[in-house]
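Q: 3D model of this:
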Amino acid sequence: MKFVFGRAQGHRLGLRAGATVLALLVLAVPAAGQAAADPVREPGTVVADKALPVAAEIGGAATGSRQLTYWTEGPTGAPALSTGAVYLPKGTAPAGGWPVVSWAHGTNGVGDDCAPSHGFDVTSLTRDYVSAWLTQGYAVVASDFVGLGTEGVHAYLHGRSEGRAVIDMVRAARKVTPELSPRWVAVGHSQGGHAAMFAAHEATRYAPELDYRGAVATGTPANLELLFPLGGPGFPNLGLNGLTAFAGYVIAGLQVARPDLPIDEYLTPRGRELVETAKSMCFLPLHKYAAPIGVGELFSRPLGDERIRSALRDYLAVPTTGYDRPVFIGQGLRDQTVPFPLSTKLAADMQLAGQPVTYRSYDAFHGSSVFEALPDTTAFVRSLFGTA
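A: Okay, here's the model as predicted:
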């Protein structure tokens, strides 16, 4: 494993919670095992193929863009539909087809209006980043994840279903796009970094017909299953950007994935109202709406009992073993949304378990870290495809 820290290694990072978070994380326990799904619909089967909405286009670097609706696995393990976009580079595909980057997006929200391939929040950041891969000769496929643009509420940060949506997006795209190679990598940032880690963990076992090469995850919200059980009345403000909004999304997703869990019993009236609002409000307006509300105001009782702990492990915990292809984890040292101790501990646990992980840190904030890492991730992905 390679640990390389950026120029701000010895600087004050302005993360008031950093030391506290790191101290809490040393109490980590192994993630619980996950049961295999038994879908009745073939994962990756395309049920709709149509032109991509203009608002979801990413600009001049792409051609042949389209929106697919396809079968994958939902958060309860049942078959579910997801939508996603396919972007092709300009020019003629090489022998064997375009190598594929399966891009996993960051936090948009959990309601249908927040789906990227339907045109929500395809920002200049997204356009520039996806275009950077297209101009290098990679096709980019981009799942919305189950519940974003399809039936139900999206189970935000439900690792298993998000990871499988990333994998099945490659399957679906190849069924209708003959120019695509079976060779592919998973690339994700923020929420998408979490999804990319889950895709990486099971890609070769779940989709052995594809030629999975490795994964890139930046700004990855790992080890949250260790933090959420500390929540309860009076939980302090940790100074993390958007924490209350993120908590609302996770609780809404937990309601979807674990309908047997009486999570409402742990919420105050204000907490229940915020969670219901989160189900339809996309991230930027929810962030503004939730800014005056402390996380401690959401809960009427602590989340530390074993029933909730177990549910959160199953829902959130990024595996630290079982990777059979290289993984690159990148992190901004100035990140106040996903503080660096979270991903640093993930990488350290993987290294201790003998996993093929490379960790790099950057003098960057959450959003900028994905671009600061791009020279390194570009070289890393080229090495995976043997074109370095």
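
Q: use CA for all of it now, contacts and neighbours both
A: Fine.

Q: Geometric centre of this protein: which residue is closest?
A: Gly192 (2.3 Å; C-alpha atoms, centre = their mean).

Q: helix or strand for it, which one?
A: Per DSSP states H and E: Gly192 is located in helix 191-206.

Q: same thing with Arg382?
A: Assigned by DSSP H and E, Arg382 falls in helix 374-384.

Q: which other helices and strands contact that helix?
A: strand 211-218 (3 or more C-alpha pairs under 8 Å, 6 or more residues apart in numbering; DSSP states H and E).

Q: Relative to the whole chain's centre, how far out is the strand it packs on?
A: 13 Å (C-alpha atoms, centre = their mean, to the nearest Å).

Q: Of all the residues in it, which ones are buried?
A: Tyr212, Arg213, Gly214, Ala215, Val216, Ala217, Thr218 (16 or more other C-alpha atoms under 10 Å).

Q: before we go on, could you also do this sequence so I can check it against the first one:
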Amino acid sequence: MKQNIKNIALTVLCGSLLLSGCGSDDNDTVIIETGPVKTFNVDGDVAKVVNKHDVFTYPMMSVTGKMVTATTLVFTPKGNAPQGGWPIVVWAHGTTGAADKCAPSRLALASPEKQLIMGLVQKGYAVIAPDYEGLGNDNVPHPYLHLTSAANSILSAIHEARKFYGDELGREWSVIGWSQGGHAALAAAEYQKALLGYKFKGTVAIAPASYLAETLNYGMGVANQYAGSVQTLPVAKQIAGTLYGYAAIVSSGIKAANPTFNYNQAFLADKVDIAKNAELECSPQVAEKFRDDIDLFLSSSSNGGFSAYQALQPKFLLDADVRAYLSENLPAQNKITNKVYVYQGTGDTTVPAQITVDYLLPDLIAAVEKPDHLIFRAKPDATHQTIMTDYTSELVDTVDSLMKE
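A: From the prediction side, this is the model:
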């Protein structure tokens, strides 16, 4: 899906100006009437280093062509903004879930995001952290891992925030994202030219989600290896529950973009109700429901063991809607003109290093304009969590170096 940059630019423009000529009318508008800014509660550590800590509400165009309400967190440093405004770093969050209560603006700021945002603010950057389309808006579903929705969520947040905050925010920006946010950061890099009048500096993608079908197959293979002994069976269930949970959230994303999609196109009939929890619960709870179901399955002595458990339709990857969504929303489909740093832990079972190296990196090599614009940093034995927690300072420094080039 090589979408024209002009189309994305029109989406940002429509979202910011509420133009009636952008294909939206009163029947297509899903706007929540709220004030544009509310204070986002932070703890004492954060309060010491930030000035503004806001939840900012604004309009944007959805993937279905409707005007919807969107939300973003905005953090600014202490003191007076420099001439030209605080340069902007976008923080693209990892998977929290598809339910509105999972929007970061509705949750407490916690590690490792807390340390990252504090580090960036202390370096002199305003941090804009969008919830993404549909999160934080009770009337709109979240199109999880939808490439242009993710890009538009980031570009619209920047454009609308600067319109509201004025010269306090600058026009130079970069983006850093983790997992789902790594996917979103790469999407923003592809479509950044749609944000007219700004200077894009580059991207840091941490364990970026990509090639979901291959990730699922690889991850389940790893889970089956761990299932071979009683001692490691809990690890197998942990991995499997996470992967099935992500498959459920992806299904909710397909439905958000294509309301005719049904969960039974991906999941077995007796697992559909579990998968539908993706619309109601956050990602840890969705994963836990699948782990509970695995435990129930294993409690039967005649079930054939862990490897016999099935939640997905045997040929779900051949379903036309699933296949189209997965292929159309792969990152690195358009030319990327600025530097891209990719951080990947070799011990990651959620976004396996093999998927990033074998599938995503070749696409990025083809997408970047210059060979030295792609910098891959593998971290030995780092997991999906420790790639963030153990390398926060390095990640902040990498963003800082991008912004200063």
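
Q: what TM-score do we get after superposing?
A: The TM-score (TM-score structural alignment, normalised by the length of structure 1) is 0.81; 350 aligned residues with a C-alpha RMSD of 2.8 Å.

Q: Report the separation between Leu226 of structure 1 and Asn241 of structure 1.
A: The spacing between Leu226 of structure 1 and Asn241 of structure 1, counted by C-alpha to C-alpha, to the nearest Å, is 18 Å.

Q: Who has more neighbours out of these two?
A: Leu226 (22 against 16; other C-alpha atoms under 10 Å).

Q: Three-state assignment for that one, please.
A: Leu226 of structure 1 falls in the helix class when you classify it by DSSP: H, G, I helix; E, B strand; the rest coil.

Q: shouldn't it be in contact with Val21?
A: No. If you go by C-alpha atoms under 8 Å, Leu226 of structure 1 and Val21 don't touch, sitting 9.7 Å apart.

Q: one step back: kindly state which residue of structure 2 is aligned to the residue nearest to the centre of structure 1.
A: Under the alignment (TM-score structural alignment), Gly192 of structure 1 pairs with Gly181 in structure 2.

Q: Please name the residues that touch its match.
A: Contacts for Gly181 of structure 2 (C-alpha atoms under 8 Å, 6 or more residues apart in numbering) come out as Trp91, Ala92, His93, Gly94, Thr95, Ala205, Ile206, Pro208.

Q: of the residues you listed, closest to Val396 of structure 2?
A: Set against Val396 of structure 2, the nearest of these by C-alpha to C-alpha is Trp91 (11.1 Å).

Q: so that closest one sits in a strand?
A: Yes. Trp91 of structure 2 sits within a strand when classified using three-state DSSP.

Q: Validate this expectation: Pro362 of structure 2 resides in a helix.
A: Yes. Applying three-state DSSP, one finds Pro362 of structure 2 inside a helix.

Q: if we can go back for a sec, how far away from the center of its chain is the helix holding Arg382 of structure 1?
A: 19 Å.

Q: average gap between that helix and structure 2?
A: In the superposition against structure 2, helix 374-384 of structure 1 averages 3.5 Å from its aligned positions (mean C-alpha distance after the TM-score superposition for structure 1).

Q: Alignment lookup: Gly367 of structure 1 to structure 2.
A: Counting by TM-score structural alignment, the partner of Gly367 of structure 1 is Gln385.

Q: What's the separation between the aligned partner of His142 of structure 2 in structure 1 and Leu180 of structure 1?
A: Under the alignment (TM-score structural alignment), His142 of structure 2 pairs with His154 of structure 1. Distance from His154 of structure 1 to Leu180 of structure 1, counting by C-alpha to C-alpha: 28 Å.

Q: Please say which of those two ends up with more neighbours.
A: The neighbour count for His154 of structure 1 versus Leu180, taken as other C-alpha under 10 Å, is higher for His154 (33 against 23).

Q: Count the neighbours of Lys315 of structure 2 for me.
A: When neighbours are counted by other C-alpha under 10 Å, Lys315 of structure 2 comes out with 10.

Q: same deal with Asp319 of structure 2?
A: Asp319 of structure 2 has 12 neighbouring residues, counting by other C-alpha under 10 Å.

Q: what do you get for Ala108 of structure 2?
A: Neighbour tally, Ala108 of structure 2, other C-alpha under 10 Å: 12.
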